[in-house]
Structure formats: structure tokens, C-alpha cells
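Q: what would the 3D arrangement of this be:
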Amino acid sequence: MVRKVLPVANPKLRERSRAVGKVDKKVLSVVKDLKETLSLQKDPEGVGLAAPQIGKLLRIFVMLDAGELKAVINPEIINISQQKAGKLKKGEIMEGCLSLPHYYGPLKRPKKITIKYLNEEGNEKIEDFVGFTAQIVQHEIDHLNGILFIDRLLENKKPLYKLVGDEWEEMELT
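A: Predicted coordinates:
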């Protein structure tokens, strides 16, 4: 079922999600809802969606990986590189969030991350993510911990921009 994506002001987005005990029908229902909701996001399009964003405080997210929607359940960070992702040719990677549509900020996150997680079949996986997919994983894990990308912008003293048409307008972030 397609769910409403909670806006950034919703207090549920500030809560830490709880781990899933086992991958059962309830968990798979949340995964299905996340996939359906993410796949219908068009303005803006999304590349990841965490369970708290649809009001479910569970450690689950889905992400676009190599053109497929992948479910990640109970992710645990095993290793994270010290090297930050670089710049694109025309500037830094602009990170955004479906809970704050059309707002973006230049966040440099670690370039590589290794996580342990459960897949939809309940099998444990260990996987490396590099570059943009590493950024997606870190953004979604932040959601599971009640952290928003605007918090990362503030701690890194980076600006927040609103995309209006083809123009970037810098916004006050306090």
C-alpha cells in the first residue's frame, strides 16, 4: 500500500527505530509499502526510503541499487571509510530527502561503507557500498537513528538550498 511520506516536522522522524525480531508477514508488509511508496515518488524522485518516513519505527529501509529496489533490514555498520566522497564536476553532491522535498544540501559522507543486514528472505548479508550508494545507505541509517540530513548540514556548517525551477535559493538553517 502506498503510504504518505511524513514531513520533516513530524516527531516520529526524530525517534530511534527498533530492530526487527524476525522477517515475517508484518515486516514484509512494511517492505512492500516502502517499495510501493518509493517507486511512486516523482517530484522529486527518491532513491531511498526508511520505515520511519512512513510512520513505522522499525529498522528497515529500501533503496535503489543497480536499478532494483533492495530491502535492508536491521542494518549494522561494520566498517566505514575515513575517505569522503569527492565532488562532482559542477560542484558537490547535493543530498535531499523525501520528507523535505525540493531542499538539498552539499553533504560529503564517507565514500565506502560495509554493513551487515537481513534481506527480505531473512538471510544475513554483508555488503560493501561505494560512492552514491554508500551515501544512500548512510542517509537511510541516519533516519533509523532519528537523524535528518539537515542535522548533518548543521554539524558540518553547510548551507541548505531550495530548488525553485532551475534555480538554487539558499535558505536559512538554524
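Q: going forward, measure contacts and count neighbours with C-alpha atoms only.
A: OK.
Q: off-centre distance for stretch 5-24?
A: Distance, stretch centre to chain centre, for stretch 5-24: 12 Å (C-alpha atoms, centre = their mean, to the nearest Å).
Q: distance between the ends of stretch 12-27?
A: 18 Å (C-alpha to C-alpha, to the nearest Å).
Q: okay, buried residues for that stretch please.
A: 12-14, 16-17, 20, 27 (16 or more other C-alpha atoms under 10 Å).
Q: now, the most widely separated pair of the residues you listed?
A: Farthest-apart pair in those is 14 and 27; separation 21.2 Å (C-alpha to C-alpha).
Q: for this protein, which segments count as helices?
A: Here the chain has its helices, by DSSP state H, at 25-39, 132-144, 149-155.
Q: can you name every helix or strand that the shortest one contacts?
A: Identification of packing neighbours for helix 149-155 by 3 or more C-alpha pairs under 8 Å, 6 or more residues apart in numbering; DSSP states H and E yields strand 94-97, strand 100-106.
Q: please give the structure of this sequence too, so both can be compared:
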Amino acid sequence: MERTIVTALAELGKPSAPADPTNEQDRQIATDLVDTLQAHRAECVGMGANMIGERKRVIVFVDEDLGGKATVMFNPVITDAEGAYETEEGCLSLDGERPTKRFDRIEVEYDNRRGRHCHARFSGWTAQIIQHEIDHCNGVII
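A: As a prediction, the model looks like this:
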């Protein structure tokens, strides 16, 4: 189900609690995130659960390397990062763009929708998107 986008900085700035991919409520949050991302696909490539009013560590992003498929991560954590650079990013929850520091290559540990623990490497644009969405989980506003 498509959900309303949260724009209140007070809510976006709060860290999120761990999510359980085997819990039906947390799985529904992931489904709603995918639906909401698809509805805003023209202006958005990723979302964190707090953007739809849920303080859970769930993100979704579009991975062009996988044909534009929406990928869901529960409890993502960056375990390694290389190639720091400065950039500017926008966010569906915020007006305009803001400067931020990102890394060109990252490694992430997370749980998938089936509850399996995963480890993956990402680079370039996809890595940047994931870092932005993990910031959402941590209550970091760019």
C-alpha cells in the first residue's frame, strides 16, 4: 500500500529500531516501502521506513545493476567503505539538495525478506543510494 511521505524533521531525525523480517508487521512495512517507492519512482530511487512514518531499520532501493528491481534490506549495516567523496543529494522528504560525504565502494550486512543474513558489496550510484537510506535508519538528515 502506498503511504504518505513524512517531511517532519523531528521524526526523520530519530534513529530506528531493529526490524524482524519474520514479523508480519515488519514485512508489511517492507511491502509498503516498495509500493511507495514505485509510486514515486519518477523522483525517488530509495526509501527508509521512517520516510513512511515507521521507525524500523528497513530500506528499499532500486538497483539498476539488477534491471531496476527494488531491493529490500532489513537492519543494514555498512561494514566497510572505501573511496570517500563529497557530493550533493536530494531527498523526497526534504526540499532541495544538501552536501554530504559518501563512499564509492561499500560492504553491507543485512537480512533479506526471507530472514537470511546476507553480505554484499556495492559501488557507484547504488552504493550512494544505500548509504543515504542507512542514514535514514540512523536518524541522520543530510
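Q: re earlier: would you mind finding the most buried of the helices of the first structure?
A: Neighbour counts (mean count of other C-alpha atoms under 10 Å) averaged over each of the helices of the first structure peak at helix 132-144, with a mean of 22.
Q: how far is that helix from where the chain is centred?
A: Relative to its chain's centre, helix 132-144 of the first structure lies at 4 Å (C-alpha atoms, centre = their mean).
Q: cool, stretch 46-61 of the second structure as well?
A: 6 Å.
Q: in the first structure, what residues pair with it?
A: Per the alignment by TM-score structural alignment, stretch 46-61 of the second structure matches residues 48-63 in the first structure.
Q: where is the longest strand in the first structure?
A: strand 68-80 (DSSP state E).
Q: angle of that strand against helix 132-144?
A: Taking axes from the mean of the first three to the mean of the last three C-alpha atoms, to 10 degrees, one finds strand 68-80 of the first structure and helix 132-144 inclined to each other by 80 degrees.
Q: check contacts around the most centrally placed residue in the first structure.
A: Geometric centre of the first structure, nearest residue: residue 140, 2.7 Å, by C-alpha atoms, centre = their mean. Contacts for residue 140 of the first structure (C-alpha atoms under 8 Å, 6 or more residues apart in numbering) come out as 48-50, 61.
Q: between those residues, which has the most around it?
A: Highest neighbour count within the contacts of residue 140 of the first structure, by other C-alpha atoms under 10 Å: residue 50, with 31 neighbours.
Q: so what's it closest to, chain neighbours aside?
A: What sits nearest to residue 50 of the first structure in space, not counting adjacent residues and going by C-alpha to C-alpha, 6 or more residues apart in numbering, is residue 61, at 4.1 Å.
Q: residue 53 is in contact with the one you found, correct?
A: No. The pair residue 61 of the first structure and residue 53 does not pass the contact test of C-alpha atoms under 8 Å, sitting 9.4 Å apart.
Q: skipping adjacent residues, who's closest to residue 111 of the second structure in space?
A: Nearest to residue 111 of the second structure is residue 117, by C-alpha to C-alpha, 6+ apart, at 4.4 Å.
Q: quick one: map the one you found onto the first structure.
A: Per TM-score structural alignment, residue 117 of the second structure is aligned with residue 124.
Q: contacts only, for the nearest residue to residue 58 of the second structure once chain neighbours are set aside.
A: Excluding its sequence neighbours, the residue lying closest to residue 58 of the second structure (C-alpha to C-alpha, 6+ apart) is residue 74, at 4.6 Å. Applying C-alpha under 8 Å, 6+ apart to residue 74 of the second structure gives the contacts 18-21, 57-59, 110-113.
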